[in-house]
Structure formats: C-alpha cells, structure tokens
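Colleague: Predicted coordinates and the sequence they were generated for:
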Amino acid sequence: MWFSKSQEQVLQELKVNAATGLTTEEAKSRLEQYGPNKLEGKPKKSMILLFFAQLKDMLIYVLLGAAVVTLIIGEFIDALIILAVVILNAVIGVIQENKAEKSIEALQQMTTPKALVRRDGEVKEIGSEDVVPGDIVILDAGRFISADLRLLESANLQIEESALTGESVPTDKVADDIHTDPKTPIGDKSNMAFMSTLVTYGRGEGIAVATAMNTEMGKIAKILDDDNKELTPLQKKLEELGKVLGYIAIGICVLVFVIALFQKRDLFEMFLTAISLAVAAIPEGLPAIVAIVLALGVTRMSKINAIVKKLPAVETLGSVNIICSDKTGTLTQNKMSVVKHYISSSQNKDEPPVELIKSLVLCSDATFEQGKATGDPTEVALIVFGNENNLIKRSLDSEYKRVSEKPFDSDRKLMSTLNQTRSGFRVHTKGAIDQLLQISTSAVVDGEVVPLTEELKLQYLKAAEEMSDEALRVLGAAYKDTDRMIDPDEMEQDLTILGFVGMIDPPRLEVKDSIREAKMAGITPVMITGDHKNTAVAIAKELGIADSIDQSMTGAEIDQLSEEEFSQKINNYRVFARVSPEHKVKIIRAFKAKGNIVSMTGDGVNDAPSLKFADIGVAMGITGTDVSKGASDMILTDDNFTTIVHAIREGRNIYLNIRKTVIFLLSCNLGEVVAILLSILFFWPVPLLPTQILWVNLVTDTLPAIALGLDPGDKDVMRRKPRDPKESFFAKGAGLRAIIGGILIGTITLVAFYLGLHEFGYSLRSSNISEEAMTNARTMAFVVLASSQLFYSLSMRSATKFIFQVGFFTNKYLVGAIIIGLVLQFGVISIPFLASAFKVQFLSFVDWGWVIGLGLIPLIVNEFIKLFLRGKDSGEDRVST
C-alpha cells in the first residue's frame, strides 16, 4: 500500500536515490527480475482446439448420433445435412470466439510508447516497456503515465483518470499526502498516479512502484483474462432440451425393439422403424433454426443502432431485469455545463450576469471553437457559458489583453489573471467561494460595490451550500481594478466578489424517458460510477433511478461487507458511487447471486471487467474504448440508453419466437412418435415408413419453423415482467400445448390410416392386408401428418390470441412456408418417380376432402384451447403501472 507511506519510506524500500535515479546496470537487472512493463494475455488456443471445443454440447452429440442413424438406414442426404449443420455451427462459434477476446490486446495498445525517467543522474526518454520498479518518472502536461507511481513531487499536477474511475474531471494530485485508510478508493489516492492515465496540467515526479500486470490497469487485464464462460439462459435451455431428447430417442429405440421381439415382428423392419422414430423424436434442424433466428434478429437490431457480437446475447437481453449503467458518458453528456449562477441582487436574477461571466472567461486557459474544446473540462464549461451569452473568449481576450497571471494552485484553490482595460488594469480571480470570501473586502450588490459584511458572507455561503446539496460544483469569481501593473503576489488581495456559478455533468435528455419505459417493463436501472456520492445521487434522482440518498452506497461501504452480506442487501440500492473496477464486478456478482439477469453498460477501461462478468455487457460505440468494446456482448453505435430498451424488446420477442418454434417442432415430432408407438403397442400395421417420416421432418422442420422464428412478435411484450431465468421452455402451459398438439397430430394420422384401409374393406386389426390398400392408407396418413403440422403452425404464433387477432397475413413468411409445404407434399404423391420412391399414390377427390379436414383439427382445437388460457394471460405476468 504505497499510498500510505511517505516518499522517504518508498525510496528506501525500493533502494533508489531520487536525485540520480537507477543506474543502467540496476535497471537492466530489475528488468530481468520483473519482466517487461507490458500487459499480458493467456496463450491463444489453436483453431483446431477451438473447433473441437464447439462440439462439446449435448445437442451436438444427439445430432451426431442422428447422422450415424441416418447413415445406417441409407439416408445419406439427411446425414450430410445434419453433419453440415454441426460443422457450420462449430465454424461460426470459432469465428465469434476468435474475434471476441480482443480486450487484452486493446489494453496492451493503451500503454504509453515512451516515458521520461531519471537514470545515472540524467533525464532520458525510454520505451515504456523498459520502465522498472524504482525508476524515477518525470511527468508533464500531455504525457501518458507508463506505470503506477508514488508521487515524489507535484506542482499544480492534475491527472485525467476517467479510464480507471469514470470521473470526467481531472484529479488534483498532491505528493505530500498520505492515506492511512487501506481501503482508500483509487479516485481518492491523491499521492498516486496510475498507468495509462493522462497528465492534463502541471508537472511532477514519481517513483515506479508497480509495472505490467501488477498495476491497476494490469489488475483489470487479469479480470478480463479470467475464464467466465457461463452459459446464457438460451444455451442452458437448449442443452437441457438436448439431454432430454437424447434420452427419449434411446428409450424409444429400446422400447420399440423390445415390443417387436415379444410380438415376433420382422426384426429388421422394426429396427429401421425404431431408428426412424429416434430421428423423428429429435428436431435435428433446431440448432440451425435457432442460429438463423438469432442471426436475423441481429440484423434487425443493427438497424436500431445495436450491434450484437455474440448471437446468444440477443435472447439474453430479453430476460434482463437489472441494467447497471455507468454514469459518465452513458447517463450523462460527459461534459461539464453551467446550470446555475448566483449574484447578490434583489432585481431580476434571470438576466445574464455579464461581469461575472467576463471574469470567469478571461480567467481561463481553455478554448472552445467550432464544437471542439481544449483544456480543463471545468474551464471549457465556462467558455461555453460565455458563448451562450454572446461573451466570446476570443473577442474578450482581444479586447482585454492578459499581461500577467498567477496560475492555479491546489493549496490556494485559486487562479488569477491581470488584464488591460481602457482605464488601466483589472485582476480577475476565480476559484473556491470560501477562499474568495477570505481575500475579498467588498461585493457587487445590485450593481453597486458595497463592503463585504459578515451577513453578506453568510448569504453567499448559504447559496453556495444549496448548490452543493444539488451536487453542483461551485466556482466563484472576484475582481479588483488597479492603475498599474502589479506583481502576482499582490493580485489576490482586497478583491470584490462578483458571484459564482454551479456546474454539473448534465444527464442526457432522452435518458429519463428510457428509464421510465424500462421500469414499465419490470427492469430496474442501477447507476454505478466512480464519481462522488452526492453528485451521483443528484443525477439518479433527476433521471428517476433513485428516490433518496438512502438508496446509495460507496465503494468503501461495500468493502465493509462480506460477499454474503452484500448480496443480501444489494436489492435495496440503486446508486453505487466511488467504486473501483473490482467493486463493479462485485456488484454484478451480487445481483446475479440473487437470481437476476444483469446487463452492464459502460464505455471506459474501468467498465471492461464488469462488462465481461455481466450476463450481457453493452459498450458505447462512439465514446467507448477498444477495451470496453472488446469485453462487451453488444455495442451501441449511437451511445443512446434508449437503444438498450429497444434491444430488450427485440430480445424478448426473439426468445418467444424461439420457444414457439421449439414447441411446434416437438408437437410435430411427438405426433409421429405417438402414431408409430400406438400402432406397435396395439398390434396394428405401422402407418408410416421410415423414409416418409424423414420426408415429413424435412418439410415441417425447416421453412415453417424458421418462419415462426421470424414472427413480428407481441406488441405488449414490454408490458410484462422480465422472464424468470430459471423458467423452462415448457412453462405457462407450453409443455401441455406440445403434448396436446402431439397427441392430436398422432391420433388423426392413425384415423387417416384407418380410413384408407376401410376403403378397401380392412380394419386396423386385419391380417394379410393387400399392398394396394396399405399404400392408399399410408398415403392418407402421410398427407395428414404433413398437412396437420403445416396448418398447426398458424395456431402456434400466439399462446392466447386467436389467428384473426394476430393477423392472418402479418407473418407472410409463414403463409408462404405453408403453401410451399403443401405444394411439395402434393408433388411427392403426384409425380410418378417420387410416388414410387416413397411408396405412395395419388388420392381421390373424397380422400383429399378427408385429409384436409383431418389436417385442420389440431389447428381448430388449439384455437379453442386459447379460450381457457386467455384469462390466465397476464394476471401474474404483467407489470403493474
């Protein structure tokens, strides 16, 4: 804890003389001991290892088993299709993983290329990689810091540390400070300077106390480098489903084969039937369909300024119920702005305080021209304030030429300039209002200069305190006229108070409405920032994130709690202030420990670890660093909080579409299983051949399933609570619908088979059935199985709304898929060589009437079931408003 030690102690511990620095030999020795001063990452996996890692999934195992099965029964095309799906999924996974982990490389690039150090009694410029612990590093304005330093000297030193703390205002540094509290936040370590932060003002010297991975930036790199590949909710559901379907497939094979043994049927025929049933039980197109649905969702999201890097993140967004957002640049505009002013006047205070603005602008070194700013953000805000009131800095500097100045000093907390006027000279002083009151003897009241009484001082202090309570940064101005050039030491005496202004980094205008919409959707917004508590709470109150300061907590307070205690209390807080990167990760983990699905937004390096550990990390595309983008799952190209809400809506609908696709596929496949199993159990002829089952799977498991995945979605989806991450695919009656649908499809397939036999005078229990009758019966069962599944897909668009409410033609892809499916089915039984291959025949007009009528039954029954489900839709699911 270098920040708790004096300069002498640090120099002694690191065995170096500040006046001469390290010798060349000692520096070389330490470089060998500590290694180069650069951030490291884990060795990269080879492409082959990455490829095989993608195959470690239960559903992939099931698909590979299905490919083997289809090869055994001679269906080579199906086997090739299944293998192609597996390989394609693995290739996509490799590409995503190879591109995703760029965080460490970006961090490495952020390390400064050159550093000024004192070695052998001379100041030398060396590569930052050669800086070692004990090096005396020289700091000046505009230079990036090459290692973590304990400051030895500081003169008006200010360092911009937003990469680590999130604060947009540079931090004052004082080398002589000593911090005894071991839990002092990074932003409060005024005697330290950190790697990759920027010196904005003043100068200083420091001794390198940590390099490479031992720096604060290195700690972030280590966090980013940790393996944290927890499965998303969708991946967990698909893995669970894959296991269940795998066991079902094996069970069916064994059951059918055992029954066939007892019934003394043709074992080879039953073996083929058992295998075809196993394939039927597994929707082998599911991974491909899910990938296609997610990919198309990604395309739609890119049109609303949300670029998704990892496909499962689309669905994960839909289940988010906590959005943790960085304050600076995400909820706020990342620029200081004057929002209030105070002058002692009984007249109209809305009039611009011209003399106050003049002093503040003239006593500033920043510039702001054509939308581009240079200099301290606080001074930039003053220049913009002047521009808004037609007091342009360039014009004022030209009219009132600066002839002398007394630079800002962190001890005085003041800055003064001496400017020429028509009648002589005027001193302009700006700084802390309490300091100004101590060196002033008069004040401007109602345009008149009057003595500064104690009563008047109290008025100024009270008004300043009110601004501070609103989390405004208060900056005052005073002046004095003189007829001669005076020394800088004489400037800050016997001044006249003009007034003061209040500044803040204001919230983004559109964010308030977005937060209100998020709350309507049952999502809790949480602010996490490195800024001060009062400032953070003020912004949070204005945006509607928090109601009182009691809902806020600092990083120091977090450190006082154990992880378990913190997790228990986490839901009581909406603002976390003065936090470090480690605190952010701890907050994310605590929310996740309570069963929440957490999104984290941010743009700085300090946000990168929490972006990675969140269920979905959202980086800002405009202001975001390469590190934050590399660690995130999604990037907002417009840096707009509103886009997150739109993305959540899209994510929710995509999940619903995937779920209805899964339920549809399982219903269809269950129907096939029911038809075959019942026929075997009751000693009936098998109504479908293996090739016919595989054909129906091809027709119904592709286009209609994909079309369901492209459904426009539910307009009321953002009026519901976020989905419980533990919720099964089969929750809220979805499993029951799948079973009912499957039983209906299987039953009507057997009915069609019976009717086909009955035309030739046979029944299901008849023996020695003629080949003509069997072909007719199987054709009817074949057509009913396919058509019923195609019609049934229409009813799957909504669990509670009728087809006419959803809109029959609102999903044109589905209507097209049904038409194409029916045309293909008609082609199979009407084109001679196809009919011969599938052992089917053309049906009579009456038979077509039967098969179409039977095929519509599952659709009609499912629509009637919705009558009973409508009353249950929403009571517990809708968000109360």
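Modeller: Right, received. Where do you want to start?
Colleague: C-alpha from now on. contacts and neighbour counts both.
Modeller: OK.
Colleague: For the nearest residue to Val137 once chain neighbours are set aside, what is the enclosing helix or strand?
Modeller: Leaving out its chain neighbours, the residue that sits closest to Val137 by Cα to Cα, 6 or more residues apart in numbering is Val117, at 4.4 Å. Using DSSP states H and E, Val117 falls within strand 114-119.
Colleague: so how far is that strand off the chain centroid?
Modeller: 40 Å (Cα atoms, centre = their mean, to the nearest Å).
Colleague: just stretch 828-837 next, same as before
Modeller: 53 Å.
Colleague: what do you get for stretch 798-806?
Modeller: Chain-centre distance of stretch 798-806: 32 Å, with Cα atoms, centre = their mean.
Colleague: which parts of that stretch are buried?
Modeller: Applying a neighbour-count criterion of 16 or more other Cα atoms under 10 Å, the buried positions in stretch 798-806 are Ser798, Ala799, Thr800, Lys801, Phe802, Ile803, Val806.
Colleague: mind putting these in a markdown table, distance to Lys219 and secondary structure included?
Modeller: Converted to a markdown table, the buried residues of stretch 798-806 look like this (distance: Cα to Cα, whole Å; DSSP: H, G, I helix; E, B strand; the rest coil):
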| residue | distance to Lys219 | secondary structure |
| --- | --- | --- |
| Ser798 | 49 | coil |
| Ala799 | 49 | coil |
| Thr800 | 51 | coil |
| Lys801 | 53 | coil |
| Phe802 | 56 | coil |
| Ile803 | 56 | helix |
| Val806 | 52 | helix |
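Colleague: Let me see the ranges of the strands in the stretch 401-550 of the chain.
Modeller: In the stretch 401-550 of the chain, the strands defined using DSSP state E, counting those that start in this stretch lie at 402-409, 414-420, 425-431, 440-445, 448-451, 473-482, 495-504, 524-528.
Colleague: Could you export those strands to CSV, including columns for distance to Val199?
Modeller: As requested, those are arranged in CSV below (distance: least, Cα to Cα, whole Å):
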stretch, distance to Val199
strand 402-409, 15
strand 414-420, 19
strand 425-431, 21
strand 440-445, 32
strand 448-451, 40
strand 473-482, 22
strand 495-504, 22
strand 524-528, 25
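Colleague: here comes the other one, which I'd like you to weigh against the first:
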Amino acid sequence: MSGQNLKEPLVDKGSRPANFKVSAKDLTDFFNLDHIRDGTSLKNIHDKYEGVHGLLSALKTDSEKGITSATVQIRNIDFGSNKPIVREATTFWEFVWECFEDLTLRILIIAAIVSLVVGTLEDPEEGWLEGVAILIAILIVVLVTSINNYIKELKFRKLSEESQERNVTVIRDGKEKLISVFELCVGDIAKIGIGDVMPVDALVLWSQSLLADESSMTGESDHVKKSVDKAPFLLSGSQIADGAALAVVLAVGSNSYLGKNLESIMGEEEDETPLQKKLNYIAEFIGKIGLAMALLTFLVLLGYQVYSIVNDGWKNENLDGIVKSFIVAVTIVVVAVPEGLPLAVTLSLAFSVNEMKKQNNLVRHLDASETMGQATNICTDKTGTLTQNVMKVVAMCIGKDALYENTNKNDIEQEVIDYLGYHFCHNTAASYGMADGKEVFTGSRTEIALLKVAKEWGFDYEKLRSKDKIKLQIPFNSTLKRMYTVAEEDGKLYVFIKGASEVIVDMCSKHISKGGHTHDLDHNEKETIKREVISNYANRAYRTLGIAYKIVRKGDISKFFKEDGTPNIEVLERKMILLGVFGIQDPVRTGVPDAVRTCQNAGITVRMVTGDNPETAVAIARNCGIIDKNYKHTADDDTVMTGQEFRSRVGEDLVVSKENPKDKVVQNLQAFKQIITKLRVLARSSPQDKLILVTGLKQLNEVVAVTGDGSNDAPALKKSNVGFSMHIAGTQLAQEASDIILLDDNFASIVTAVLWGRNIYDCISKFIQFQLTVNIVALAMSFVGAVFLKVAPITAIQMLWVNLIMDTFAALALATEPPNISLLDRKPVKHDDSLLTADMFKTIIGQSIYQLVWLLFILFAIEKFESGFFYDLYNFDKTCTEDVSTDPSGATSSTKVCVPAPPEYKFTLFFQTFVMMQVFNEINCRKLKSSELNVFSGFFNNSLFILILIFTIVVQVCIIQFGGAFFQCSPLPWQQHVFCLCVGVGALIFGVIFRLVPVSLFSCLNVKAEEKVQAGGFTEMVRKKTTRRNPVHTKS
C-alpha cells in the first residue's frame, strides 16, 4: 500500500538537492520550536535567503502562480512526499511468531516432543504418531490464526488511510486546483481557512485575522496570532481557529513537525474497546475454572500412574502415561481459556467497520461502532444532515417591503443589483471555476446559493474577486454569526456584512428601495420586517439571511482597525444600510423522517441543534418528525428553546467539577434535568450550547451521539460518546474530532451505525453462548473420563481440533452475522446491563444438559446393551464366527460368537457425536431470545456461516474415516455417522423445545462484566493475547 515506511530514510542529510538552493533539512529546521520561539528561524530566512522572496526563489515557486506540475516528482524525491505516515506493516511471519509466544502452546510443543521421543522408544513403528499429530495440529492452529490476523491487518490499514484522505486548494500552474492532501509537495501555495488542520509545515505569505490553535502540538492553550512579518510559521497538526491565509509548503510527511511526532508514537499498542474489556472478565473467570479442571484431571490421571507404580513397579509405559496425562491437562487449558472472545470482538468490529463504510459510515475509532449500539440520544445539526444541503434562493425582500418569490431582477434598479452582485462576489468564502469542462462550486452551500444568483445576474466572479480589491475580511464564525468584507469597487470603498437576518436588520439605520433610494429604518419598521418577512420565510422552513452595506471614503480604512491591528467591529457596523433579506430553501432529505421515526422506536431521543431562528427550526423539525406535526410553540414550553433561553436556566458556561477538577460540568444540573425531558429543538444556538447539552446528557448517564460539520463543533464532537462529522460539508477540524465520518452527510446513515452497533453486541453474545456451552461440556467430560475411565475421552489432538472449531471458526461464523432490522425495535443496551442475560443462561444450561446426557450415555451405557437398537448400532461392524459343537448323541449345533467393539470405537463415536452437537448448536446460538423459535430465520443471509458449517462437517468426517492412528480414531460405518448427525440435529429440536421453558426460572442468574481485569492477570499470563495491530486511532 502507499504510505511512508518508518524504516525508510526520511531526509537526505548528506547532500543538497541539485535543482533547489535549499535542502529538506534546512526547511525542517525552520520548524524547530525553540528556533521559532527565540526568532532563529525567522532570522535564518532573512540572513540565508534575504527574506521570503529569496526562499521562494530557492524553492522555484511563485506566490501568485505556485509551482509547475512538471516539478512535482522531483520535489517529492528531494523533499519527501506527503503520503500518509503509517507504522511498518506487520508481516505474516511476525503474526506467526506472535502466536508462538503463547506460553501454553510452547508448553504443549515441549510436551509433544517428549511424547514423540518416549513413544518412538517404546514403539518405533507407531509410537511417534501422537507427538507428530499434536505438532501438526499446533501448526494448523497457528497458521489459521496468523492468516486471519494478517487479513484483518490489511483491511484496517486500508480503512485508516481512507479516513485520512481529504482535499486541499492550492495554486499550481497559475490556477487554483483541488488536490488530495497526500499530493501536497514542498513549494505548493496552499489556501488556508477556518477549520483547517494543517497537514504540512508552511510559511504564511498573506493572512487576514489569522489565529492558530497549536495546543495539540505545543501544549499552549491560547490561540496564536499568525502574520507574515512576526509569526509566519504554521505547524502541521495545528488548527486554524480564525481567519484566512495563503502559505507556502516547506515540510511534508515525515519531515514535518507532525510527522516527527507520529514517528515517536507509531509503535504504541492500542487500547482495547469497552466490550473487549468486559469480555476479559468473563475470559478470566472461565480460564481459572479451566485451570482448576486441568489440574484436577492431571492429578487424577497421575494418581492412577502412581498407583500402578506402587503395585507393579516402574515400567516404560508409566513414563508415557505421565507425559500423556500432562499433555491432556495442558490441552484442557488451551481449550478452556477463551482467547476466542477478544478475537470475536475484533472480527465483528472488522466486519462491521467494513460493511458500515459501504453504507456511508467511515469509522475512524473502532470503539465508536460498538458504542453506537448503546446510544440513547442523538443531537443533530440541521443543514446538510437533516436537509439536502442543496441551497437555493427562492424568495427575497429588497429593502423593507419589496417582496419577490424568485430571483427575477427585472423591476429592480440596476444600482441595487450592482450592490447585491458586488456583495455576493466579494463578501464570500465560496468560489467557482471549471474542472474537466464542468462548472464546480466550492465553499459554504449558503454562499454558493448567493454566488449562483450573482452568476445568474451576469456578474463575473473571477473578475470582481481580486485579492488586491479585498482590504479587510472577517470570515463567518459562530460567535459573531456574520461575515464582514471591506472591498474596493468602481473607485469606491464598500463595507459588506451578511449574517443572521434579525441581527443584520437590527444593526441597520437605513434601507434601500428597489428603485435605489435610501430611507431611514425605525424600530417599528424593523419589527415589521421581522414579523412579516423573516417569520414568514421561517415558517416556510426557509433559512433567512440578512444583507447590508455602506460606502465609505478610501481614507476611512484605517478606522476599521484598532491600535493592536485587530478589526474594529463596532466601527464596521455603524450606519449600515439594509439591502434585503433572502429566503434560502434547503429541503429535508428523503428518508430522514423515516430514520427519525426508526430512532424513536429504538428508544433513541433525537434532538435538533441549529443556528436558525425558532420558526425555521420548528418548521424543519415538524417535517422531520422530531416534533409533532401539530406542535405549536408557547413561551413556557421547553420542547423548543433558543440557545439564550437554554443558557439562562442551566448556566452560561460549564464549570469545574467538584469531584474531578479535570472535568467540566453543567452549572445547574437540576434545571437541566427538568428541561431535557421535553427539549427536542435548540434554535439560535451556538457550539457552546451544543457542548453544554452534550455534557449534561452525559452527566445523566446517557450515551450521546453528536453530529457536527463546523470547526467550532469540535469540542462537542470530542465530548460526545460518538461524534459524527460530515465528509462533504465538514471542516477538517470537525473530522479530526469525530469518531465516524458520514460520507453522504445524511442523518439516515446514523441509523445504519446504530444498527451495526447493536449487531456487534448481539454477535458477541451469540459467540459467548456457543463457547461457554462447549467449555462446560468439554471440561466436564474430560474430568469425568479421567476419574472413571482413567483416560481422557477426547485426546489432545482431538481437543486442538475442537479448539479450532470453537474459537476461530465459530468466531468467524457468529461474529459476521449481518444485522436484522428488528434490532431497532428494542431499547438500547445500558452500560450496567448484564453481559450474560437470563435467556443466554437458559440456552447454555439447556444445551449443556442435552449434550452431557448423550455423551455420558455413549461413554458408560451404550456398550452394555445386549440386544436392541443400541446394541446393533454400537456393534454394527462387529466380527462374528460360527462356533460348531457336537453333543453325545452326535447331533451338531452352532453358536454365533461376536468380538465386541474395541475401546477406541466407543471413543471415536463419542468424539464424532460431540463435534456434531457443537456444529448444530452453532445454528441454535444464532438466536438470543427465547421468543425466537425459528433458528433458521435469516440463515441464508450469511454465506460464510454456511460454508464454515459445511467445512467443519466435511473435515470432521474425513478425520474419523482417514485420521486413523494420527487422530486416534477408528473409521465408522455410515449408519453410525447418521446416528451422530441425528443426535446433532436433536440439539436443534431440543433447543426449540427448551425455549418454551419460562425464562423467569433463570432470571436469578446475573453476570456483570464491568470489573476490570488487572494487568498481568491469569488469562494474560497463561495465554498471550493477540495484539490488535490495526492503525485506527482510539479517541482520546
């Protein structure tokens, strides 16, 4: 795969590139933090290259035209490429070696070698078979496990790289181009804006109110002001908090500041997911029981050997017996310790993450997919998530009362049209151009809607929007809720402001008519505009946008800045003239109302958090089904609140927790509790309101999912249990803070995440049902056989095969079950719910009883029948002879004498029956609820499950028929195979009947798995767990 291998040389330190008058090492040194802080980096640029222009010349780039595409390859060779930095891939043979680090496997290998030596000495012809068979079985287990881990590693690496993919705008060949972040190279001129996370180290060439958040890189919490002359260095990994800039790329990939930091942490292992931690408790408990049973079995078998030695003296076969007893005991531990549990989680996550991507959920953090199964609240944005984010201006009001239901400009004075056109083209961060012969718009959908109107009216965006014309620009942010631009046009200096319509209307002292005349705008007229225009548009679910302007003298530009160089907002907003209010339609996405209804039926509360006014928010919420169609808002109703009303009751900001000084909590939690039972829509809200909402919900032990697309949503996204960012409209910072990226920006895709999250939990529960049943039966029969028959009924080699069935194969089969839509008909699983439910206990106990009865019957009773069905079945292949005798009178008679079946015949029948019951119990374990009587429902939806069942049965029959001494089996006639198959099928029939037993009888059994297993616990000591080597980052 593409990506920088950490073992490859990153910088050519010994030579200076031939085509450039600067080396990669020189550029990397500029971004040494100490050199930046003490001014050395800036001084070196001036001393060595005579300033920024000299450095650009050395890099053979241009601030206006950028680099040429022809030089990209040589730049990647000389300065390194910006391919994703990934940990060196774990090879297949490393996974193999990792398996052999398992302590019990090592002990088993040594024991097998001893068995091989002792057996060969006792019986040179066949004595070596058992030892070799065990070694081959170990090799097969190791290879299957390694192949599975290797395939999983490749899948996760691919997903990780895809999650880092994004586009950036650069100037190349004199034109703006949209390229992959991985294609950035040294010398590129990049456009930077609010919300961007710097993917490279860069030097600022031009900036406007630029602030960078370097806290994640340097630990400094305050935003750092960046400028061309004093602080031009932008560190990779830092986040643009405000402003815009053009910057030249100086260091990429592993040569960048972020790249060097990534190198130092790439070797760290990842934390386990919450579900894996829970399962460790169960694995620990089962492992201890397995060890106790193994020890008891070994002591019993050893006791028989000691008894033999005491009575008959030492014989060579005693050593062989002791070795075999030890091998059986170790094998019991191998089978008992359920290392398949964490494997099942990993497989289920890997399968789910891959399938979720196909359904527009790109999972960045593994634990998010399982956490979504427990979600109780979803706090969602409106624009682009609930709506289509296809903005179109459908109504406008010029001045205070010239209403239009379209964008027809026929009866509007040209002067007014010019003002609007200048405004739309200058006061925007959106842009358009041609790509592959097609017109492409980039930027905010709202701004694109206005830009399309300007284009419709005949304005040339590229001609109007020149960098030289822009004298001041303050990008839109959630605090101000408006955007400012001071631009020169037609020899005049214009101040343009757009934003929340009520805010814009209130700041204006005049308005312009459609005829081009300005008039005073008093308070009553402002209220009329709000009531008759803004509210009217909002009730029709239109987003409203206010547009204002003024013309000032060129000499007044200095008044717009404070002494410290920051914009003077108060002066900018004085004496504004209202150009108009625009109604922008953004229809609700198809499928969103159904998705909201599905979430509500699944016990998940959906809340909408939007910056729109209450009327617009209510109209959209009604259309989506978040609130009732007939809902009417009243002043004392908490169903719909504004951000200001919300904060006035719960507290203006979060406060430091008394219990944990590192945490922040809601100031008035009691008021929050009262509000939250009804609150469904939070209008005119800010990202801070969203953060308070999420924090309060988490304080009430709710599991919260949040959607966000803006940079200011990052704190709420990080605070949530699962953060969803937008792929299309989301900023890079929002995506970095999220756990899952919605590739289609669609709320309906969140339902997919809930469905797969719940399915993960169910798949693991199914596997636990299966594995605990196998463990109980295998351990019980091993001990019983050792005590009463002086031998384990299942040999070591057979146990290793069973271990492969119940761990790897069962994990693959049950952990990859596709979800059923009925999962959304139940309430979410809570944090403190039992991992093992009463239904599961019922299934485990019932199946264990069924299997133990049959196995005990085969082991102790079947051979005692002297006639009838079971006698004929067991002795079907018996060898008989005619014994002829003559009495004294000379008469002859014959008697049929039959040789009874040998002991291994019984153990083979036992082994075959045991495996068949596990195969069919696997089908039974597909259902978790007693009410689910049809275990074959959805059976054919999982082809992998069917293939594994068929494969297991075929291999098992081959082992019986052809395994011979290798597997210590005797071939069975087809009639006995049919019998074993029938007993296996009987497990299904018994399972259905047992489901009718009242589950209340088992409700007293309750196992919670919240206890944390201490590092270095039993399971970790005895069985080395496979390291999760996927490169998907865990949320901090």
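Modeller: Right, received. Where do you want to start? Values in this document were obtained by computation on a predicted structure and should not be read as measured data.
Colleague: related to what we said a few turns ago, quick one, which of the strands of the stretch 401-550 of the first structure gets closest to Gly602 of the first structure.
Modeller: strand 524-528 (9.4 Å; Cα to Cα).
Colleague: superposed on the second structure, where does that closest one end up, distance-wise?
Modeller: Using mean Cα distance after the TM-score superposition for the first structure, strand 524-528 of the first structure ends up 5.8 Å from its aligned counterpart in the second structure, as a mean over the superposed pairs.
Colleague: who touches that strand?
Modeller: Outside strand 524-528 of the first structure, the residues that touch it by Cα atoms under 8 Å, 6 or more residues apart in numbering are 321-327, 515, 518-519, 536, 540, 545, 573-577, 579, 584.
Colleague: wait, which of the strands of the stretch 401-550 of the first structure is closest to Gln347 of the first structure?
Modeller: strand 440-445 (9.9 Å).
Colleague: what's the closest one packed up against?
Modeller: Judged by 3 or more Cα pairs under 8 Å, 6 or more residues apart in numbering; DSSP states H and E, strand 440-445 of the first structure is in contact with strand 448-451, strand 495-504.
Colleague: which of those strands sits most buried?
Modeller: strand 495-504 (a mean of 25; mean count of other Cα atoms under 10 Å).
Colleague: chain center to it, what's the gap?
Modeller: 41 Å.
Colleague: For it, report the contacting residues that lie outside it.
Modeller: Looking at what lies outside strand 495-504 of the first structure - Cα under 8 Å, 6+ apart - the contacts are 336-344, 355-356, 381, 433, 436-437, 439-444, 449, 460, 464, 467, 471-480.
Colleague: From the residues you listed, list the buried ones, please.
Modeller: Buried by 16+ other Cα under 10 Å: 336-338, 341-344, 355-356, 381, 433, 436-437, 440-444, 460, 464, 467, 471-480, out of the contacts of strand 495-504 of the first structure.
Colleague: Val168 of the second structure: neighbouring residues, count only.
Modeller: 18 (other Cα atoms under 10 Å).
Colleague: Could you confirm it falls within a helix?
Modeller: No - assigned with DSSP: H, G, I helix; E, B strand; the rest coil, Val168 of the second structure falls outside any helix and is strand.
Colleague: In the stretch 301-450 of the second structure, mark out all the helices, start to finish.
Modeller: 316-336, 340-358, 366-371, 414-426, 445-456 (DSSP state H, counting those that start in this stretch).
Colleague: what do you get for the stretch 101-250 of the first structure?
Modeller: Here the stretch 101-250 of the first structure has its helices, by DSSP H, counting those that start in this stretch, at 103-110, 162-165, 216-225, 233-263.
Colleague: and Ala274 of the first structure, which of those helices is closest to it?
Modeller: Nearest to Ala274 of the first structure, of the helices of the stretch 101-250 of the first structure and by Cα to Cα, is helix 233-263 at 4.8 Å.
Colleague: Tell me who's in contact with Phe936 of the second structure.
Modeller: Ile923.
Colleague: mean shift between the longest helix anywhere in the second structure and the first structure?
Modeller: Identified as the longest helix of the second structure according to DSSP state H is helix 748-789. For helix 748-789 of the second structure, the mean deviation from the first structure after alignment is 2.4 Å (mean Cα distance after the TM-score superposition for the first structure).
Colleague: after that helix comes which helix or strand?
Modeller: helix 796-804.
Colleague: now what about that next one, what contacts it?
Modeller: 130, 133-134, 137-138, 141, 327-328, 331-332, 334-335, 911, 915, 967.
Colleague: average distance between it and the first structure?
Modeller: Averaged out, helix 796-804 of the second structure is 3.7 Å away (mean Cα distance after the TM-score superposition for the first structure).
Colleague: Now do that helix against helix 316-336, angle only.
Modeller: 0 degrees (axes from the mean of the first three to the mean of the last three Cα atoms, to 10 degrees).
Colleague: quick check, distance from helix 796-804 of the second structure to the centre of its chain.
Modeller: Centroid separation for helix 796-804 of the second structure versus its chain: 35 Å, with Cα atoms, centre = their mean.
Colleague: between that helix and helix 340-358, what angle do the directions make?
Modeller: Using the same axes, to 10 degrees: helix 796-804 of the second structure against helix 340-358 is 30 degrees.
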